[in-house]
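Student: A predicted structure for the sequence below; I have some questions about it.
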Amino acid sequence: MTDVTNAQSFDADPQFGDYYALLKPRVMQLVVFTALVGMLAAPVSVNPVVGFASILFLAIGAGASGALNMWWDADIDAVMKRTVNRPVPAGKVTAQSALYLGAALSGLSVMMLSLSANLLAGFMLAFTIFFYVVPYTMWLKRSTPQNIVIGGAAGAFPPVIGWTIATGTLAFEPWLMFALIFMWTPPHFWALALFMRNDYDDAKVPMLTVTHGRRATRNHILGYTIVLAVLAVGTAFSAIGGWVYLVTALVLNGLFLKGAFEIWRRDEDMSEADNFATERKFFRLSLWYLFAHFVAILVEAALSSFGMGAWG
């Protein structure tokens, strides 16, 4: 964080929508969805009231992380087209307000999740918030091209927390869901970085596209996608998998591998001419990719609850 955050122009009375935007609601939706799948895929049923309250507090914790991220990153958000309209750089909310809101919601969410579910779930939420704000936001994001690789772990914890809400323990299966998100994150964000590279250049964020160039980034996308495909299809043969998941994984990973190969074989001289259409298509596919895999896990959990699970 630089002095930009402290010297910002604050020229409007903040509205409720401005504070809500601080919580990164789109990211929060992904957190809630994957955590809910983790909770429902667990082999232990959860009281609906307890489950609703726990997911709500987890959502608040995710929002707290978003507010703290916007507080710290206000200086680089102000020079990136993708983020310039966020509440802090836009002067709608002060950086100090974002800090106070994020800190307060962090404490509230961890305490209430510990009470509504169990101490392990509360601890894991606290660790996730800490990991996203300190190692990723404050350190990795600005210091290494591996920022999104290591930092992606923060976004991969929600299904593990969801499983912990239901069982109070850890097991092998939620870590498969963790690995699915963890390995999906780099190709997803590197595809975005390929057609938004000028943003990261201007903000001096050492994304792989900036430090190693587009060719290396394309190589990395293909490599990670191959590993992701093996992991995703292999998950079908675990206790949270089944025929529905297997078919879903085979189709989606076939499409994802095809998209990654098309990105890999790109001629750099063509990239500007066609406005990175291939990368944009792959990025949009990546959004559906993760959603569909978790829907398939949810379907398998529902089938298992009726004694119709394919295996496990």
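Tutor: Perfect, thanks for sending it.
Student: can we go C-alpha only for contacts and neighbour counts from here?
Tutor: Will do.
Student: excluding chain neighbours, what is closest to Leu68?
Tutor: Gly102 (5.1 Å; CA to CA, 6 or more residues apart in numbering).
Student: put this beside the first:
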Amino acid sequence: MPAPRLSTRARIGAYVALTKPRIIELLLVTTVPTMIVAERGLPSFWLMACTVLGGTMAAGGAHAVNMFVDRDIDKVMKRTQHRPLVTGVITPRAALTFAIVLEVTAFAFLWATVNLLSALLAVAAFLIYVFVYTLWLKRRSSRNIVIGGAAGAVPTLIGWSAVTGTLDWAPVILFAIIVYWTPPHFWALAIRYRDEYAAAEVPMLPVVESLRRTSARILGYTLLLWALTVGFSPVAGMGHVYLGAAIVLGGVFTWYAVRLLRMPDPQLSVSGGGGAAEVAVQATAMRLFTWSITYISLLFGAMVVDQLLRSGW
């Protein structure tokens, strides 16, 4: 079936939607602060702009391939039924072509304007997201987001290498911070949409494990995340502003995780028939999910403030 006729503006909007722009916001939240830490001040605006633009194109291409592969799942899940490939606004062939062109352009752009290492790291993120997460793990393992989530952590490596041309222990710890942040963040959302993932036969952790085991796993990753953020301070030579923020923000994150763990297990059902207990669990999970976004923004924001104050900017 041919795609419906749309205005140019609407068609551009549909292609933008293929890139999952809300997820790409994480790129800005992690890449620019990482560059500021690597520079010990403000890098050139040109370098920051090129790194963010190239990274945005690379991530957008990966997300478009993900939508191409998962269009059957997106038809089943209510929260994704509005996506362009489900509604027919864009054809699968057009989406895949767009994704490949965007990815090739991103690699060439990063190589030309930043450096080869950053371009190769962007390709690595694409390969992890598409082949490891989307094609291999997502439909087969409850650890899909644990391993596949590494793709979302690569922007920290890209940001560091863009400034220094190399990698070191500091960016590796930043990479690990995002890797360990991703499961609590995503599993909290998956608790809310457990019935939809179950209907789509996607084995997200809350689908195959009880609420208590899922919550315990969330708390475990949160504690490891807290330790990593505090450990980053001496490794990267951060100041008191960042260290204080890491301690306080990690404590709040842990408090939300403990609250979820203490919730009674309502034996969540695919039909959503858990009643008031299920609604309470989902509300608590969504508060944790919302905080996780605030948390990562404030943590990386604290890195910026810390470094700019110490550099006398």
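Tutor: Right, received. Where do you want to start? From a predicted model like this one, the values you see are computed outputs, not experimental measurements.
Student: rewinding a little: name the helix or strand for the residue nearest to Leu68 of structure 1, please.
Tutor: Counting by DSSP states H and E, the element that carries Gly102 of structure 1 is helix 95-116.
Student: average distance between that helix and structure 2?
Tutor: On superposition with structure 2, the mean distance recorded for helix 95-116 of structure 1 (mean CA distance after the TM-score superposition for structure 1) is 0.7 Å.
Student: any idea what the residue nearest to Leu68 of structure 1 aligns with in structure 2?
Tutor: Aligning on TM-score structural alignment places Gly102 of structure 1 opposite Ala99 in structure 2.
Student: same deal with Pro135 of structure 1?
Tutor: Pro135 of structure 1 maps onto Val132 in structure 2, by TM-score structural alignment.
Student: in structure 2, what stretch matches stretch 196-206 of structure 1?
Tutor: Alignment of stretch 196-206 of structure 1 against structure 2: residues 193-203, by TM-score structural alignment.
Student: can you name the next helix or strand after the helix holding Gly102 of structure 1?
Tutor: Counting by DSSP H and E, the next helix or strand C-terminal to helix 95-116 of structure 1 is helix 119-131.
Student: residue in structure 1 paired with Gly220 of structure 2?
Tutor: So, by TM-score structural alignment, Gly220 of structure 2 is matched to Gly223.
Student: again with Met263 of structure 2
Tutor: Alignment note (TM-score structural alignment): Met263 of structure 2 maps to Arg266 of structure 1.
Student: now do Val248 of structure 2
Tutor: By TM-score structural alignment, Val248 of structure 2 lines up with Val251.
Student: which strand or helix spans that match?
Tutor: helix 243-264.
Student: neighbours around Gly165 of structure 2, how many?
Tutor: Close neighbours of Gly165 of structure 2, defined as other CA atoms under 10 Å, add up to 14.
Student: which ones are touching the counterpart of it in structure 1?
Tutor: Using TM-score structural alignment, the partner of Gly165 of structure 2 in structure 1 is Gly168. Counting by CA atoms under 8 Å, 6 or more residues apart in numbering, Gly168 of structure 1 touches 117-118, 120-121.
Student: hang on, the earlier thing: what distance do you get for the match of Gly102 of structure 1 to Ile128 of structure 2?
Tutor: 15 Å (CA to CA, to the nearest Å).
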